[in-house]
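Trainee: Next comes the sequence, and after it the predicted model I'd like to discuss.
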Amino acid sequence: MSPVDVDAAPATFRPTSDLSQETLDYFGGDDLRARVFFDKYALRDPRGRVLETVPPQMWRRIAREIASVEPTAAKQAEWEEKFYWLLEDFRFIPGGRIMHGAGNPKRVTLLNCFPAGTPVLTKRGFLPIQHVLPGDEVLTHRNRFKLVTHVMERETEEPLVELAVFYLGDQSIRCTPNHRFYAYDPSGSTRWVRADELTKGHYVKVDRITETIPLAELDLLDYLDGGGLEEDGSVYTAMPYVGGNGAVGVKETRRVKRRVALDEQFGRWLGFFVAEGGVTDNSVYFTLSKDEPHLAREIAGLTQSVFGLDASIQERADQPRHWMRVYVHSRVLVRFLRMFFDGRTESHEKQVPQWFLRMPQSIQKAFVGAVFAGDGVISEKSVGLFLANPGLIRQIYTILFRLNVVASVRWEGMLRYTKHRGMWINVGTQPYADAIKAWIRGDFAVESTLVEVDKNYFYKVLDGDLFIKVKQVTYAAAEIQTVYDLAVEDDHSFTVCWLGAHNCYVIPVRDDSIESIFDWMREAARTYSLGGGVGTDLSVLRPRGAPVNNAARSSTGSVSFMELFSLTTGTIGQSGRRGALMITIADSHPDVLDFVKVKRNLTKVRYANISVRVSDEFMRAVESDREFPLGFANEHAEVSRMIRARDLWSELIKGARDYAEPGLIFWDQIKYWSTSEYNGMGVITTNPCSEIPLEPYGNCCLGNVNMACFVSDPFGAQPRVDWERLEPALRAATRFLDNVLDYNADKHPLPAQKAASLKSRRIGVGFTGLGDMLIKLGLKYDTDEAVGFVDQLFERIKNVVYDESVNLACEKGVFPAYDADKHLAGRFVATLQPPVLERIRRHGLRNVALLTVPPVGSGAALAGVTSGIEPIFDRAYVRRSESLSQETFKVYHPLVREYMARFEVEREEDLPLFFVTAHQIKPEMRVKMQAAIQKHIDHSISSTVNLPRDATLEDVERVYLLAWKLGAKGITVYRESSREGILITEEQAAAQSASATPVVEERRAATPRPRPKVTAGRTERVETPRGRIYVVVNEDEWGVCEVFVHSLDVEAEGVGRLASLALRGGIDPREVIEQLWRVQSKEVAFDRSSSGTVVRVTTIAQAVALALGRALYGEDFRPDKEFPRADVLPAPVNHVRQQTLKFAPNAGVASGSEPIPEVGIARPTNGEAAGNSDHSARMEFIGICPDCGAQLVHENGCAHCPSCGYSKC
């Protein structure tokens, strides 16, 4: 086999659009689960290619990454396997950001980058960083090659750090200030140090190749392109010829050994060729000084020994008595060398194959000795080498480091006898120079050892590794440029210019000032950009009408800033997902009534959840129908007034019933049971879905135990909870999330978030699949028996998890802010069993709080179980086909499908009573279940009480009052159809369909309107997977009338012609956009609009839809982010004349408008307003899934999509 084959090509990864059959097969054909995994959690490279096709690959990645923070290699290996077991079969479902982020530095290394051109050492050699691809292997700080999983790039205009170290001459390294290098610290330790923190007292590690490839010989037949012949162990070529008399003969070349041993002789011969050799069409030659006859004789002897070829030594004809040449006449050898050197045999371009950098050291010693013998400068104390071939110099320099030789390298200008700029290698330290001299003499047994010599202050040797002293650290001038970073598996580092480089919440509004508000926006934007969500409380801001110290007479109030916060959230996103935001306000704030009503305008605060922090005092005032004081006071303003408590209460109830917001947070309950009300950990608001109350800059670390996995003998005679596996899972989950805190410590967007996270070590062991567990146990969700069972279940869970936190405290230490007396005085801790309490007294806790019930959303859909503590929402869902027909089909909940198949049940009506759904359960029972669990949860619970569409205000009020009285910390209700577009039951769908059956009227066929002689429009260049295309969108006086597509792909023209036909035939352009966007492929391209908005495009049809959408809605049109449903897109605006277009829904002539012959479009009249509506309002209805355009379900305190798995939370 040719050594070129040793380095296999980068792995072939799957493009991202179409669902992998391998993925679908793994999930047993369950399209929803497979799609959730494939689209949301499978690891991808920046080009969108899938690196993980089945969950075991994801589980292994997550387990390895989270175990990596364990202190020893043995512990890491042990916990990687235990975490894998925990994750396997979805026993434990980490928070979505953990599943997506662990081992995926895409969101955490975005700022740590190098500019284009920075050389990175790969198995393909030194490559400019922008040319490194996922699948390449790079040298890491552990002196081994590891796989690149991602290549990231971004634009920056920040000044870059320029790092210069000794021995690399003028080879300075430029990088962003916070990129880290592995360095020896002046304090005497080795660690990763930011570039802008390096000083002249640091020494940076040199990475060296230690791997050796097991390659024993070369087969010259592999280098002859199939044109070689073999005979008696030799290889030759033959060519027919015609003689002068017409006779036909065959001319054979000289025989050459077929198999060439890769040994010291080959290495030496190769070194001489690199230094002194060249080729013609028929010969190989070596040019030597007349003073080097001994080298000429050695080369001739090596040629015979290695290849079996004779060589001749001749004086050079054009310069006799000065130069001599060694000639080897062999076309086979010429062909071998040209292929061996990849066609580059000139002196300024020769480079050895990259696999040669990993050959046995004895062969490399022979090679280095010959190169220095041929082209070196030898003196008593040093050796040097100059070549007008920088690429080859870098290879030799890399080999010298591998051979434990410390050398320096520097650029040189073009010398008199060269046309190419050259580089010098100089070895000036005696032990290393002596080793090279021995290799020049042919003594390859001599070893070089890294040692520190007297009076040398420029390098250090630590544990066999070389560290070179920093020369200087400066800043380059700021300029706009593209910078890059790599994600590398396992070692998370790569080699740049021989040096080791690392690869890559609640935010309070602090005070009542405009500066604080904009500080919040900056910090929130940074958090969103790195995948985080944010919660904040407005109660610190002065109310509407309060005096201000600026040009305004009075404050616009706290509510006026909600839209600003919301737009920040909607604008900044990561991985195509908007940030998540929870805004709260105290019930006593004077703006609370405005707050409660703000989202009744569907165009306002579209990117935030809102909740009111309700006090016990307010609830008692409601019960007794008393007045309730509102007030605000700080050094700038003081406002107070009284309101009737039930007036505010009525607005809260109305908002919940009719608009599904705001939610209620029973704040006194939260503070009363909080375990963190000391040492600066007091909670001030909640995370975006309200299941975690948080301190300033506190953050969530969530994962969910899948309760459905822990039932023995499900549906059997004696089903039971499988505690033999559940308890180990709970303990492993606690350690897993505690490890996440350390794994994520340096990845927080803000330093304050890191500090808060490590100070309290707050985690949230959550739960999902409870509804499925009860069904497997034969318990009906809405029974006192089920509530009592769940109460006992979570009592035991609570004690197991707290006991494990004690174990972690014994092993790793208590959380930094722990105070035994204050913590043990907490009311929740007092509910633990006496043995656990005693252990806490003796050893403390690792985590300030441990338990929660978050909305699981996509994670539950991925696992195929009920979400959180919810019952089954519905036994079956109606899903829409992705085909043009948009047909619908029924999909059963996985456990329903499993039961029906196992017990041969054919009709849903024949299912047992314990298959009860959310809509069949009385609201009071939902509240009782939540309250029973809340007793054993130190944080809070995100859950939704689903109400029928005919629920009254009194029904909502009963739910709220019961939740407060039973000790719930918060409550969310959702009345069916309280927001437009929510999923409806199958029966209601059928009834609506029947009532909406249209009366069949005779209709004439629509015919395309004539194309006018002159149209106005725009031409846009769009990137597609098939190359760049140009899309022309033209408009006549009635609107968009035609689309032209210019492309090398001739079928693209057909897309434009059919789109034009539809548009001129009266078809709403929104329908055209939707249908074209539904055409997807396996390929991906990214197109950037003139405003900088980047859109993912998979087909030419999608490119046409994109261009059409931009023409109608502007440059920020994002069909890949918000699915372009025709019935959701706003009415288009004619961008040429800014006239509102009207489209008749049935292709008939609109009443009261001037008809266009044979076309169902209304001509705009002179009195119509021009584009003054809010076009984005309908795009943001809660009922529409932004990923697939289907309708959303509201459960577990969050909206999610049963069709594709999208989750708003």
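Mentor: Structure received.
Trainee: Every contact and neighbour count from this point should use C-alpha atoms.
Mentor: Will do.
Trainee: part of a strand, is Ala525?
Mentor: No: counting by DSSP: H, G, I helix; E, B strand; the rest coil, one finds Ala525 to be helix, located in no strand.
Trainee: Next up, the contacts around the nearest residue to it once chain neighbours are set aside.
Mentor: In space, and not counting its chain neighbours, Ala525 is closest to Ile572: 6.0 Å by Cα to Cα, 6 or more residues apart in numbering. Ile572 is in contact with Ala525, Tyr528, Ser529, Arg578, Gly579, counting by Cα atoms under 8 Å, 6 or more residues apart in numbering.
Trainee: can you tell me how far Ile941 sits from Leu139?
Mentor: 47 Å (Cα to Cα, to the nearest Å).
Trainee: want to compare, so here's the second one:
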Amino acid sequence: MELAPQVLDTKKTYSNEEAVKASTEYFKGDVLAATVFVNKYALKDSEGNIYEKTPDDMHRRIASEIARVESKYANPMTESELFDLIKDFTYIIPQGSPMTGIGNPFQIASLSNCFVIGNNGESDSYGGIMKIDQEQVQLMKRRGGVGHDLSHIRPKGSPVKNSALTSTGLVPFMERFSNSTREVAQDGRRGALMLSVSVNHPDAEGFIDAKLEQGKVTGANVSVRIDDSFMKAVRNNETYIQKYPIFSENPKFSKELNAADLWKKIVHNAWKSAEPGILFWDTIIRESLPDCYADLGYKTLSTNPCGEIPLCAYDSCRLLAINLFSYVVNPFTKEAYFDFELFKKHVAVAQRMMDDIIDLELEKIDTIIQKIDEDPEEAEVKRIERNLWIEIRKKAEEGRRTGVGITAEGDMLAALGIRYGSKEGNEFSVNLHKTLALAAYRSSVELAKERGAFSIYDAKREENNPFALRIKENDPALYNDMQEYGRRNIALLTIAPTGSTSILSQTTSGIEPVFMPVYKRRRKVNPNDKDVRVDFIDEVGDSWEEYVVFHHKFKLWMEVNGIDTSVNYSNEEINELIEKSPYYKATSNDVDWLSKVEMQGAIQKWVDHSISVTINVPNDVTEELVGQLYMKAWEVGCKGVTVYRDGSRSGVLISNDKKEDKTEEVQKETSFPTKRPQTLACDIVRFQNNKEKWIAFIGKIEDRPYEIFTGLADDEDGILLPRWVNDGFIIKNRDEKGNSRYDFQYVNQRGYKTTIEGLSYRFDPVFWNYAKLISGTLRHGMKIDNVVDLINSLQLDNESINTWKNGVARALKRFVPDGTEANGQKCTNCNSTNLMYQEGCLTCKDCGSSKCG
């Protein structure tokens, strides 16, 4: 049973400042790690009271709860043993939801990181679609990331028996599901959604294009499920037949196309915007042990938002990472080696802990169902939500799926003196993941002996599965034991992205190489600071000091090799350091791309779920190269792949005339609602004019400015807004007289909502009236650069109004899409009129001069 609330009530609570300070000491000065821990994982109640001062407190909470489950079974591990394995993020790291939720009595939430929902393609009615929409929202409010597939929705133009007569196709529903994700995300943790569709679906091209239109489907990742027959048609330049229902022998609708043409569309969009991702669906199904039980409800439908867990409808998974760096003995020395014996021992324990966490999850689901039952709504209102959790509980108990993974692959190789991406590095990594897989499966078989196999285990069903046959070939004794005793868990392994986990463990993320071993960061200089160095002054007059930041394990390499880490090295000296280190030619942008794909394919053979990995390529690579990487990924056995071209996420626009030439691209205007929504997301922009500090509140719809309120910022006593607040919401209300009032709301550092009432009361009425005028032009769809031109052209006699006018123009410039031509303005350096906007600044394409004021 979880810790009783009355026990926690007697415990000491901490302020945010106390917890961050103590955790910063715990992380040896790493403020980012301390802040991530306190904000995301430290136990806190709904009032913002913090009950855990450092990660030691969190790890004791987790160890206590897992030990409680262990006590129900034979040969239980003790709380002390468990704590020693998870403390300091050294060996075993429960990820995300388990870290937050285990032993947490204040939050009624799932311990699962990932869910997939769906109806197995049986229904594409409005009722079925709305059911999925509600299920998605219900899961997201309990902290889960969600995936679902849209291949069951009939294509555009299909006949329907309602007033519309024909179907709208699946693209409008992409927007519905995306918007639902954003609605859940408006307050607190952002939702995460994966939408997928089969390339065999006749609307696949519309699905692929949907995210290229600015402001559309912004709340979801999208991936295309690609089958082997399509890939062969691409390679052989053959035709391919799309069908609805997909792959039907008697389709209601079919369409023949040249596979290479659709492939080029997929590749072009991935090159342009890093989406869609690709899921090699036949490889996923062929390799999947759960799909051996497809007729019993384990048919894989889609993946979680990052793609590392393919799941059947209503199944879920919890994640845990093993810190590979910690198994390197004598790191960064000639005597370095990997302790495989300790690693195998800990993998077995990690798998055991994951099985314990399933029991804890079942308890959490029971609490969720009890909460639903106790809610005052009518049973019919609660029916979908309640049935959803009953389905999820059934799958969790029946299949007992786990997600044991790793982090720090890049740091591990560097510590061994092996270059990431080299032939030696790839061979070592493959052997390591093979060792991990066999140890985890051995642990699951031993658990089956002690606790019983997952309830539908059937050795006969799995005898031709490629993954099972790989186990048979490499460890016949394990395979024979598994056939005799079964295993505890239907599927075991994954490699997830470990963003927050890698921050806390101070390592490289997941399977990825280091992004940058050394970089420079700027710190704003307070005018009252003494004895500080000013390296940079920005366009608003603020001073900044530059300082060197070392990746944690790069810094350790320096210390091991007697290199001073306290020096503020120049860029040239930094480059010299990197060249001497084991991280040289081993960063995200250095690694040979084809080698990384081959490494992923080889490791995938020892990961029964999938791998979340990104192939980073420079901005100037060709679409042809992206296509080659995708093709290679299929050929070497990857289950999915994402290629990210540097800078491809910025300025993603769709051409009105569908031409491919970049010079023909024009901004597609946003169609704003005729009535202002009650709540708008808001960006805060601070600027300086004539030594006065000003502030702008910019309300947005789909990341495009909709309204602006500005005035002098009162930074002296913080009455208006703390400096650390950069965003929030503008809420339209009415005062006691019934007049419109615009309030600003943000979440303070303790997690409470703070509201500043009446932005209109805070500013000079003259500025307020001009702001309403400018907001009117924004709301009626005028392009941002034209609004800026309009503001600049205002002829105003009052000096303070002119000062304000310049600041407003500066605040809005940052929203002008990169590459927008600046009409009627001249370069102050060379007098050229060939100017364009770049990151809010006017840049001359002739001389390169840039003006941000």
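Mentor: On my side now, so go ahead. Just so it is clear, the structure is predicted and the values come from calculations on it, not from any experiment.
Trainee: hmm, back to that, residue in structure 2 paired with the residue nearest to Ala525 of structure 1?
Mentor: Counting by TM-score structural alignment, Ile572 of structure 1 corresponds to Val184 in structure 2.
Trainee: go on, Pro693 of structure 1?
Mentor: So, by TM-score structural alignment, Pro693 of structure 1 is matched to Pro310.
Trainee: how near is that match to Lys639 of structure 2?
Mentor: 9 Å.
Trainee: Residues that sit against both of these two, list them.
Mentor: The contact lists of Pro310 of structure 2 and Lys639 share Ile284, Ser610, where a contact means Cα under 8 Å, 6+ apart.
Trainee: residues touching the aligned partner of Ser612 of structure 2 in structure 1, list them.
Mentor: Here Ser612 of structure 2 is matched to Ser942 in structure 1, going by TM-score structural alignment. Contacts for Ser942 of structure 1 (Cα under 8 Å, 6+ apart) come out as Cys689, Ser690, Glu691, Val853, Pro854, Pro855, Gly970, Ile971, Thr972, Asn1196, Gly1197, Cys1198.
Trainee: ditto for Glu804 of structure 1
Mentor: Taking Cα under 8 Å, 6+ apart as the test, what Glu804 of structure 1 contacts is Arg731, Thr734, Arg735.
Trainee: which stretch of helix or strand covers it?
Mentor: Glu804 of structure 1 belongs to helix 784-812 when assigned by DSSP states H and E.
Trainee: quick one: that helix to structure 2 mean distance?
Mentor: With mean Cα distance after the TM-score superposition for structure 1, helix 784-812 of structure 1 departs from structure 2 by a mean of 0.9 Å once superposed.
Trainee: In structure 2, which residues correspond to that helix?
Mentor: Residue span in structure 2 matched to helix 784-812 of structure 1, by TM-score structural alignment: 423-451.
Trainee: List the buried residues in that stretch.
Mentor: Residues 425-426, 429-430, 432-449 are the ones in stretch 423-451 of structure 2 that count as buried (16 or more other Cα atoms under 10 Å).
Trainee: just to revisit the earlier point, most surrounded residue in the contacts of Glu804 of structure 1?
Mentor: Compared across the contacts of Glu804 of structure 1, Thr734 has the highest neighbour count, 27 neighbours, by other Cα atoms under 10 Å.
Trainee: Quick one: map that residue onto structure 2.
Mentor: Using TM-score structural alignment, Thr734 of structure 1 lines up with Gln351 in structure 2.
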